[in-house]
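Visitor: Quick one: sequence and predicted model below, then my questions.
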Amino acid sequence: MRTAQPHSSALVAAQAYAAMGYRVLPLAPGEKRPHGGLVPRGLKEASRDPATLEAWWRACPQAGAGILPGPEVLVLDFDDPEAWERLKEEHPTLLEAPRARTPRGGVHVYLCLPPEAVGRLSASVRAIPGVDLRGLGRSYLVAPPTTLPTGAYVWEVPLRRPEELPPVPAPLL
């Protein structure tokens, strides 16, 4: 049986994310939303299966890539670049964490929760102005090399396996 060749850099990235243990889903070309024609049930269909990923990108080579981190992964989503600047000064260890730059200058920082916080993170988390909490097995992130009309997502610090992510700084919990 012949294996299809990768059709896009997004497929190659999706395969790498899946190999690291992240569930992946295709995004509608040029958009942030899941590709409804390929994953009509949205996040419930996120997958690590190489054959599934290949089928999705064979059907739509222009699809972007979304990552659905597990419950142990917290992603700090900075829509406000100034909020990122402030928090990284307070917590320099954040500079070591995998992070993606968004087309509009935002930042996604990937961190690991301590075992006692997995599944329990909620309103107890310190409110951080300009920052949204993502991941936790409940929300997906648009991931590099996805391209939107405003530009492309790029890794400033490459993604690592969930168990290799730096911990969330304790003062943020």
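Guide: Everything's here; your move. Please read these numbers as outputs of a predicted model, since none were measured by experiment.

Visitor: from here on, contacts and neighbour counts on C-alpha atoms
Guide: Will do.

Visitor: Could you give the number of residues near G21?
Guide: The tally of other residues near G21 (other CA atoms under 10 Å) stands at 17.

Visitor: Helix, strand or coil: sort out it for me.
Guide: coil (DSSP: H, G, I helix; E, B strand; the rest coil).

Visitor: That one reaches R48, doesn't it?
Guide: Yes - counting by CA atoms under 8 Å, G21 does reach R48; the two are 7.0 Å apart.

Visitor: Could you check stretch 55-73 and say which residues are buried?
Guide: 56-58, 60-73 (16 or more other CA atoms under 10 Å).

Visitor: Mind jotting down where the strands sit in the protein?
Guide: Assignment of strands within the chain using DSSP state E yields the ranges 23-27, 64-68, 73-78, 99-101, 107-112, 131-135, 141-143, 147-148, 151-152, 154-157.

Visitor: hold the first one in mind and look at this next one:
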Amino acid sequence: MVPDLQIRDSNSGRNTASRPATLLPEALSTALWCARQGWPVHPLAPGQKTPPANCRDCRSPGHTHRECPCIAAGRWCHGFHAATTDAERLRGWWAGQPGFGAGVACGSAGLVVIDVDAHETPLPERNRVLPGIAIPPSVSLHGLQHGFHTLALLAALRGAEDPARDASTLRVRTPSGGLHIWYAAEPGHAWRCSTGSGSGRALAWQVDVRAHGGYIVAPGTRTAAGTYRALGPERRPAPLPEWLAVELARTGHRPRPPAQRDGDTTVPQRAREAVLAAGGGRSTAATLATVLTPVFDCGTVAEGAGFNHKLNRAAYTVGGLVAAGHVAATDAEAALVAAAVQARPDQERRALRIIQSGMNAGSRHPLKLGDRR
């Protein structure tokens, strides 16, 4: 039984929390409950938080999930690529191995899960604490110990609620003391995974992102380390907050857009999304969207788009808006970085230098709305 989730058997519709566990294995109850939410499920190795090993054929060199006959035949090789909401298939998997745990494929479930770690590890360099946000040497980092602190700091800088305290969405405490914060992505919006303690794409130190190309341990799952327990009464993911969507775009968590076709309006729409957190009224948002659109346009071609020039010009203009008091500097920089990493996700560091230089130059020339540069 899984009392934390108050799971119901999919055949009877009756609450199984008070029924003998022998009627329905606990992990299978969890898997079926997740499937009813529309979240594709795949097995985890008994007592672990990783998928079981592939069969011998699927471990052959050069073999991938794309042409795998196991998945087509309804077997569970290749981890989250085999995830399903088919109740009978799940029952068959667990009948063969009752000790399986349950994982949820985040991408096909439309989920973005913020995975907060609480590991006792040394602080990284300042530029890795909040990637893309410069922390001056004069600011003390004493007391900053783990992902709960860096996520709270990021939220505070954006004037937003700390997601770790967001009781409106499903939150799951991990056996290691971390936290999984589940959100629902807007339909059609894909986000990429990241590791917060790595050297590549990251939201914050010790804050991982689970989305397309990844999976998350289902609430109620037991491992050798303990149980993943849901906090509070909420059992559904809330929509991904707008400010977090902007931060994910800023830090390169959105795939590069496809080439723009004639009449395609998706680039201006992404520009509007990038400035949602900047506030300042409709006129400011419209101006920022116009300024950022040429930067987004660079993402439609691999080279020869004049990316550096367009980004510098946009940063100069935005610096003038900041100097005139139309938008906060931190929000404006976040919108610029979001546009830059969307267009050139492999040039984040250079883009940040261009942005800071351009904004500094533009700040010496306050810009009234309606002015053109």
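Guide: Alright, I've got the coordinates. From a predicted model like this one, the values you see are computed outputs, not experimental measurements.

Visitor: Dump the strands of structure 1 to a markdown table, plus distance to S8 of structure 1.
Guide: As requested, the strands of structure 1 are exported to a markdown table (distance: least, CA to CA, whole Å):
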| stretch | distance to S8 of structure 1 |
| --- | --- |
| strand 23-27 | 12 |
| strand 64-68 | 9 |
| strand 73-78 | 26 |
| strand 99-101 | 19 |
| strand 107-112 | 23 |
| strand 131-135 | 25 |
| strand 141-143 | 14 |
| strand 147-148 | 12 |
| strand 151-152 | 14 |
| strand 154-157 | 15 |
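
Visitor: Quick one: closest of the ones you listed to G119 of structure 1.
Guide: Set against G119 of structure 1 and scored by CA to CA, these come closest in strand 73-78, at 10.3 Å.

Visitor: corresponding residues in structure 2 for the closest one?
Guide: Mapping strand 73-78 of structure 1 onto structure 2 (TM-score structural alignment) gives residues 111-116.

Visitor: how close does that stretch sit to structure 1?
Guide: The superposed stretch 111-116 of structure 2 is, by mean CA distance after the TM-score superposition for structure 1, a mean 0.6 Å from where its aligned residues fall in structure 1.

Visitor: contacts for that stretch?
Guide: 106, 147-148, 151, 178-185, 191, 206-211, 216, 240 (CA atoms under 8 Å, 6 or more residues apart in numbering).

Visitor: ok, of those residues, which come out buried?
Guide: Counted by 16+ other CA under 10 Å, these give 106, 147-148, 151, 178-185, 191, 206-211, 216, 240 as buried.

Visitor: all helices of structure 1, in order?
Guide: Using DSSP state H, the helices of structure 1 run over residues 9-19, 50-59, 81-90.

Visitor: What separation is there between Y183 of structure 2 and R270 of structure 2?
Guide: For Y183 of structure 2, the distance to R270 of structure 2 (CA to CA, to the nearest Å) stands at 20 Å.

Visitor: picking that back up, please identify the most buried of the helices of structure 1.
Guide: helix 9-19 (a mean of 21; mean count of other CA atoms under 10 Å).

Visitor: Structure 2: matching residues for that helix?
Guide: Counting by TM-score structural alignment, helix 9-19 of structure 1 corresponds to 26-36 in structure 2.

Visitor: so how many other residues sit close to the closest residue to W84 of structure 1 other than its chain neighbours?
Guide: Once flanking residues are discounted, W84 of structure 1 sits nearest to F78: 6.0 Å by CA to CA, 6 or more residues apart in numbering. Counted by other CA under 10 Å, the residues lying close to F78 of structure 1 total 24.

Visitor: With P103 of structure 1 instead?
Guide: When neighbours are defined as other CA under 10 Å, P103 of structure 1 has 16 of them.

Visitor: now swap in G79 of structure 2 and tell me
Guide: 23.

Visitor: What is the equivalent residue in structure 1 for it?
Guide: Counting by TM-score structural alignment, the partner of G79 of structure 2 is G42.

Visitor: who's in contact with the residue lying closest to that match once chain neighbours are set aside?
Guide: The spatially closest residue to G42 of structure 1, leaving aside those adjacent along the chain, is P34, at 6.1 Å (CA to CA, 6+ apart). Applying CA under 8 Å, 6+ apart to P34 of structure 1 gives the contacts 25-28, 42-43, 66.
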